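> need a structure here:
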Amino acid sequence: MARFLAERDETARELMDDPHCDPVTLARTYARFGLVNAVVSGQRGLYRRWIRPRLAPRRTTRVLDIGTGGADLPRRLLGWARRDRLPLAVVAIDPDPRAIAFARGRGPVPGLELVQADSRAIADRGDRFDVVVSNHVLHHLDETARAALLADSERLVVQGGAAVHGDIERSPAAYAAFAALTWPFQSTLLRDTFIREDGLTSIRRSTTAAELAGMLPEGWRVRRTFPSHLEAVWTPR
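As a prediction, the model looks like this:
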């Protein structure tokens, strides 16, 4: 397996990225993402390290979630902020109309704005945020799209804020762990979803820490987080 994962497989394609994939399976995948991401994405750590310290009682902190999918991340962030009794607003964007339609179909959440757009459109309209985040987006992007996302992120962050793009760290251990942990749920929780197959494809498409560091512009840095995750981080100087 080490040889199998020795190099990033940029040719692998996730089933849910197919614009013609089965819409029922896609919707079921979005619905289950919240449970899976709660375990594998380090969302609580993102809140504690990057968002909670920027919350204040007398001002509303603003977060932009890029590539939100079914919007499970912003819903969690808003829930944690409510429990901390601190004001937070999240603009969650995705260029895929299927994702935004699903997220809107789950009903409104106070503080959550869902927009079908990419990062360039939000930056061009002059919007700015305390924290700009994405979760498992970088490995989907080619070199041009990744560079555009990072450049847009720098435009979108206010002084004192941060851009934090979280993604998987490719390794045999990560691949084996995800395969083993999802295997028992193939016929139950993950049945008729893209999650297991696309998750394994995602690991093949993802980077190591050294590879990601080599892709980042000056001023960005890489942090390792648990479990088997990386963060591409930029803070204004």
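
> From now on I want contacts and neighbour counts done on CA atoms only, so please keep to that.
Noted.

> So which residue is dead centre in the protein?
Asn135 (1.1 Å; CA atoms, centre = their mean).

> before we go on, could you also do this sequence so I can check it against the first one:
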Amino acid sequence: MSGLDARDDELRELMDDPECDPVRLRRTLERFGLVNRLVSGWGAVYRRRIRPLAIARGEISVLDIGCGGGDVLRRLVALARRDGIAVRAVGIDPDERSLAVARRGIRHDDQGGGRGATPAIELRRAHSSDLVAEQGAGGGAFDLVISSHVLHHLTAAELPAFLADSAALSRGLVLHSDISRSRAAYAAYAIGITPLAPGSFLRTDGLRSIRRSWRPDELAARLPPGWRVERPAPFRLLATFEVSP
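Predicted structure coming up:
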């Protein structure tokens, strides 16, 4: 695992191939929900960072950039609803294949009905730059802007524009969650993902994601002023930015 000493941003994930097996891709996106619940730390992030913001504002609008299969956005919306908080949620992704899985997940939740059901979430095929262009100079459109497992997909040259877009779209808080590269994370994932991996890209792409991901000190060195890196859970990092009132 000597390759973990340096970030490998030349490595490509199988699911990013437009010609990849669609069944394996769908299974991968669908199983992300369980993987994220187990390792991503979003539950703790919601309790410590998102719920206080939502309570202070009385409601919350959320943008998920690169929402993938939509599981993180659906979970955060459900948690807010459980706490009696009104939510307006938008998920964007440039990949229509991911959005198709996200739409099915939303329909499944809606069919459950009752207090825990996820309300309508708007999904759009778009990049963050598209929303910035639509917004113009009018200021942030969302109380909270998030992403999950997007940072490791970005090259060092792409990172500044992504951070600038997310800050421009927020009028409150920005939270970008990702893996923190380490040998321990690599070894733990290689073993732990085994039961969920068959018939999907979870094992191969997950290990490649770790090799592409940033260490906290590496990411912190590249963040603009006002940004910081937090450690919300083992093997995780969180790039945060708070918009000045």
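
> And the TM-score between them?
The TM-score (TM-score structural alignment, normalised by the length of structure 1) is 0.92; 230 aligned residues with a CA RMSD of 1.6 Å.

> residues in contact with the residue nearest to the centre of structure 1?
41, 66-68, 165-167 (CA atoms under 8 Å, 6 or more residues apart in numbering).

> Look up how far Ala133 of structure 2 lies from the alignment partner in structure 2 of it.
When structure 2 is aligned by TM-score structural alignment, Asn135 of structure 1 is paired with Ser148. Distance from Ser148 of structure 2 to Ala133 of structure 2, counting by CA to CA, to the nearest Å: 22 Å.

> got it, and Ala89 of structure 2?
Counting by CA to CA - Ala89 of structure 2 and Ala133 of structure 2 are separated by 19 Å.

> and Ile191 of structure 2, what pairs with it in structure 1?
Per TM-score structural alignment, Ile191 of structure 2 is aligned with Ala180.

> That match: what secondary structure?
helix (DSSP: H, G, I helix; E, B strand; the rest coil).

> what about it, how many neighbours?
Ala180 of structure 1 has 11 neighbouring residues, counting by other CA atoms under 10 Å.

> Quick check: the gap between it and Asp192 of structure 1.
From Ala180 of structure 1 to Asp192 of structure 1 the distance is 18 Å (CA to CA).

> Show where the strand or helix carrying Val77 of structure 2 falls in structure 1, residue numbers please.
Element membership for Val77 of structure 2 (DSSP states H and E) is helix 71-82. Mapping helix 71-82 of structure 2 onto structure 1 (TM-score structural alignment) gives residues 72-83.

> With structure 2 overlaid, how far apart is the matching stretch on average?
For stretch 72-83 of structure 1, the mean deviation from structure 2 after alignment is 0.9 Å (mean CA distance after the TM-score superposition for structure 1).

> Touching the longest strand along structure 1 from outside, list them.
For structure 1, the strand with the greatest residue count under DSSP state E is strand 157-168. Strand 157-168 of structure 1 is touched from outside by 50, 54, 128-139, 153-154, 202-203, 206-207, 228-237, with contacts defined as CA under 8 Å, 6+ apart.

> And the strands in structure 2?
Using DSSP E, strands in structure 2 cover 59-65, 86-93, 122-125, 142-148, 170-179, 227-230, 236-242.

> right, and those strands - which one's nearest Thr28 of structure 2?
Thr28 of structure 2 sits nearest to strand 142-148 of all these, at 15.0 Å, using CA to CA.

> and the angle for the longest helix along structure 1 with strand 229-234?
Across structure 1, the helix with the greatest residue count (assigned by DSSP state H) is helix 23-40. Interaxial angle of helix 23-40 of structure 1 relative to strand 229-234 (axes from the mean of the first three to the mean of the last three CA atoms, to 10 degrees): 90 degrees.
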